[in-house]
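Student: sequence and predicted model, in that order:
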Amino acid sequence: MLEMLMQWYRRRFSDPEAIALLVILVCGFGILFFFHSLLAPLLVAIVLAYLLEWPTTRLERMGCSRRLATSVVLILFAGILLLMVFFVGPVAWQQGINLIRDMPGMLNKLSDYAATLPKRYPALMDAGIIDAMAENLRARMITVGDSVVKFSLASLVGLLTLSIYLVLVPLMVFFLLKDKDQMINAVRRVLPKNRGLAGQVWIEMNQQITNYIRGKVVEMVIVGVVSYICFLLFGLNYSLLLAVLVGVSVLIPYIGAFVVTVPVVGVAMFQFGLGTEFWTCFVAYLIIQALDGNLLVPVLFSEAVNLHPLVIILSVVIFGGLWGFWGVFFAIPLATLIKAVVHAWPESVSREEHLS
C-alpha cells in the first residue's frame, strides 16, 4: 500500500512544473481565504479592469496612447454609472420602500385567503396549522422590519468606508489598465522559474475570466431590460425593482433564478390574483428565464456550459461559503480553473513518463 502511494506521488509530483503550479495555487487560495475582506477594493478594481480592457485595447489600436485610452474609457464608464445611480437608483429605492410598506397588507390578504382553505378542503387543511403559519409569518415580518432598521443604522457607519472605496477603486482601475504590462512582469519576477504548466493554465484562465466578466455584465443588462419591458407591459407593481433583482440574480447560476422568482410571483399574485393576467405574466417570466438559460447563456459562456449543473451549484455553495459574494461571483471561473488544472496535470505527467 505504501509503495503504491509512493508511486502515485512520484508520478504526480515529480515534475517541477507541477510542483510550481501547486505552490502558486495554494498561495493564491490561501491569500484569498485569509485576506479576501481586506482585498475587496482590489478585487472590485480587477473585475472592472477586466471589463474595461476590451474598449481600452480598441482605442489603443486606433492610435491613442495607453494613458489616453484608459482615461477616456474610465470617464465614459463613470458617466454611465452616474446615469444609472441618478435615474435608476432612486426609482428602485422608492419602489423597495413601497414594497416593504405594502408587505403587511399582502400578508393580511394571504392570511385571509389561507383561512378559507380549511372550509374548502377540510380533509387536507387544518385551521390550527393555518393560524400557526400566519402567526409565524407575522413574527418573521417584525424581525425583518427590525433587521431593516439595524441595516439602515449600520449602513450609515459604512458610508465612510464606501466613500473611501469610491476614491480608491477608480485609482486602482486606472493604474491596473495603464500599467498592465509592467504589473504582469513584476508578478512574473516573484513566481517560481519552472512555471511552464502554470503559464499554460493562466493563458487559458485569463481568457476565460475576461469572457466571463464581460458576458455576465451583458447578460445582466439584457435580462434586466427585457424583464423590465415585460413587467411594464403587464403593469406590474414595483416593475423596475423586480427587473433589477432579476438582472442581479444571474450572478448566481440556478439558485439566483429560483430565489428571485418568489418576489416576482408574490407581487403578481397579490396584484392580479390567480386569474388570467397572473398566469400570462408568469408564463412570460418563465419564457425569459428559459431563453436566458438555453439561448443567452450558451452564446455568452460557450466554455462554461461544459460544466455539469451539479458542479456549478456545488461551486456556488462551496466558494460562496469560503469567500462570500466574490466566491459566488467567481464560482464558474474557479470551477473552470480546477477543471483546467485537472486536465493539464496528466499531460505533464505523461510527458515526463514518455521522456523517461
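Tutor: Nice, I can see it. Residues are numbered from 1 along each chain as shown.

Student: can we go C-alpha only for contacts and neighbour counts from here?
Tutor: Will do.

Student: quick one: distance of the helix or strand that contains residue 338 to the chain centre.
Tutor: For residue 338, the enclosing helix or strand under DSSP states H and E is helix 331-355. Using C-alpha atoms, centre = their mean, to the nearest Å, the distance from the centre of helix 331-355 to the centre of the chain it belongs to is 26 Å.

Student: can you check stretch 209-226 too?
Tutor: With C-alpha atoms, centre = their mean as the basis, stretch 209-226 stands 10 Å off its chain's centre.

Student: next: stretch 224-233.
Tutor: With C-alpha atoms, centre = their mean as the basis, the distance from the averaged C-alpha position of stretch 224-233 to the chain average is 21 Å.

Student: second structure follows, compare the two:
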Amino acid sequence: MVQMFADWYKRKFSDPHAVTLAVILIGAFMFIYFFSHLLMPVFVAIAIAFLLDLPANQLMKVGFSRTGAVTTVVSGFIGFSLLALLGLMPVMWQQSSNLLQEVPQMITHGQSYLLTLPEKYPEFVQAEQIETLINLVKEKLLDWGQIVLKASLNSISDIVALMIYLILVPLMVFFFLKDKEELMAGFVVFLPKERRMASQVGREMNQQIMNYIRGKVIEILIIGAVSTVTFIFLGLEYAVLLGVLVGLSVLVPYVGATIVTFPVLLVALFQWGASAQFGYVMIAYAIIQALDGNLLVPILFSEAVNLHPVTIIIAVILFGGLWGFWGVFFAIPLATLVKAVINAWSTSQQESIGESR
C-alpha cells in the first residue's frame, strides 16, 4: 500500500510545475473558503470587471486611452444599473407586497379545493392525507414567516452592507480595469518560476470566465425581458415580478427553472383556474424555457461550457454549499477549472512519458 502511494505520488508530482499548480489551487481554495465573507465585495468587483473588460478593450481599439475607455464603460454600467433599479424596484416591490397580501386568500382557496378531493376521488385520496398535507404546509409557512421576520430585523445591517457595495465596488471595478496589467504583474512576482501548468490553466480559465459571465448576463436580460413581455401580453398578474424571477432562475442551470415554475403555475392557476388562459401561460412559459435551453444557451456558451448536465448539477450543489450565491453563480466556471486542471495534468504526464522514451 505504501509503495503504491509512493508510485502514485511520483507520477503525479514529479514535475515541479505540477507541484506549483497544486499549491496555488490549495492556497486559493483555503483563502476563499475562510475569507469569502469578508472579501465578497472584492469578488463582486472582479466579476463585474470581467464583464466590462471586453467593451473597454473595444473602445481602446477605436482610439480611446485606457483611462478614458474604462471611465466611459464604468460610467455607462453604473448609469444602466441605476436606471434598471429605479425602473424595476418600485414595480417589483409593489407586486411583491400585493402578492404577499393575497397569499392568505390563495391558501384558503387551496385548502377548500383540497378538502373536496376525498369526496370526488375517495378511492385515491383520503381525508387524513389531506389534513396531514394542510398541516405540513401551515408549518412550512410559519417557518418561512420567521425567516422573513429575522431578515427584516437584520435590514439595518443589510442596508449598511448595500451602501458599502454601492460605493466600494464601482471604485474597485474602475481600478481593476484601469490597472489590470500592473495588478497582474504584481501578483505574478509572488509565484514560483516553475508555473507552466498554472499559466496554462490560468489562460484557459481567464477566457472561460469572461465568456461565461458575459453570456450569463445576456441570458438573464433576454429571458427576463421576454418572460415579462409575454406575461404582460397574456394578462398574467405580477408579470414583472415573475418575469424577473424567470430571468434570475437561469443562474442555477436546470434547478432554477424547476423552482421558478411553481410561482408561475400557482399565480396563473389562482388567477384563471384550470382554463384555456392558464394553459396559454404555461405553454408560453414552456416555449421560453425550451428556447433558452436549446437555442440561447448553445449560442452564448458554446465556447464556455462543455460539461455534462450531471456534472453541472453536482457543481451547483457542491460550490453552492461552500460559497452560497456566488458559488452557484460560478459553479460552471469552477467545474470547468477542475476539468482544465485535469487536462493540464494529463498533458504534463503524457509529455513526461514521451520525453522519457
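Tutor: On my side now, so go ahead. Since the model is a prediction, treat every value here as computed from it, not as a measurement.

Student: and the TM-score between them?
Tutor: Structural agreement between the overlaid chains, expressed as a TM-score with TM-score structural alignment, normalised by the length of the first structure, amounts to 0.97; 356 aligned residues with a C-alpha RMSD of 1.2 Å.

Student: now residue 293 of the first structure: how far from residue 320 of the first structure?
Tutor: 21 Å (C-alpha to C-alpha, to the nearest Å).

Student: list the contacts of the aligned residue in the first structure for residue 336 of the second structure.
Tutor: The alignment partner of residue 336 of the second structure in the first structure, by TM-score structural alignment, is residue 336. By C-alpha atoms under 8 Å, 6 or more residues apart in numbering, the residues touching residue 336 of the first structure are 205, 304, 307.

Student: if we use 10 Å, what do you get?
Tutor: 204-205, 208-209, 303-304, 306-307, 311-312, 315, 330, 342 (C-alpha atoms under 10 Å, 6 or more residues apart in numbering).

Student: just give me the mean distance for the helix or strand where residue 233 of the second structure lies relative to the first structure.
Tutor: Secondary structure assignment for residue 233 of the second structure, by DSSP H and E: helix 196-234. Following the fit onto the first structure, the mean deviation recorded for helix 196-234 of the second structure is 0.5 Å by mean C-alpha distance after the TM-score superposition for the first structure.

Student: for that helix, buried residues please.
Tutor: The neighbour-count criterion (16 or more other C-alpha atoms under 10 Å) identifies 196-198, 201-202, 204-205, 208-216, 219-220, 223-228, 230-231 as the buried residues of helix 196-234 of the second structure.

Student: elements contacting it?
Tutor: Secondary structure elements in contact with helix 196-234 of the second structure, counted by 3 or more C-alpha pairs under 10 Å, 6 or more residues apart in numbering; DSSP states H and E, are helix 16-35, helix 40-61, helix 239-249, helix 276-291, helix 297-301, helix 309-329, helix 331-356.

Student: which elements pack onto the fifth one?
Tutor: Using 3+ C-alpha pairs under 10 Å, 6+ apart as the contact test, the elements touching helix 297-301 of the second structure are helix 196-234.

Student: can you tell me what residue 105 of the second structure aligns to in the first structure?
Tutor: In the first structure, the residue equivalent to residue 105 of the second structure is residue 105, according to TM-score structural alignment.

Student: helix, strand or coil for the residue positioned nearest the centre of the first structure?
Tutor: Most central in the first structure under C-alpha atoms, centre = their mean is residue 251, positioned 2.8 Å from the mean C-alpha point. Under the three-state scheme (DSSP: H, G, I helix; E, B strand; the rest coil), residue 251 of the first structure adopts coil.

Student: neighbours of the nearest residue to it once chain neighbours are set aside, how many?
Tutor: Once its chain neighbours are removed from consideration, residue 251 of the first structure has its nearest residue in residue 329; the separation is 6.0 Å (C-alpha to C-alpha, 6 or more residues apart in numbering). Other residues near residue 329 of the first structure come to 21 when the count uses other C-alpha atoms under 10 Å.
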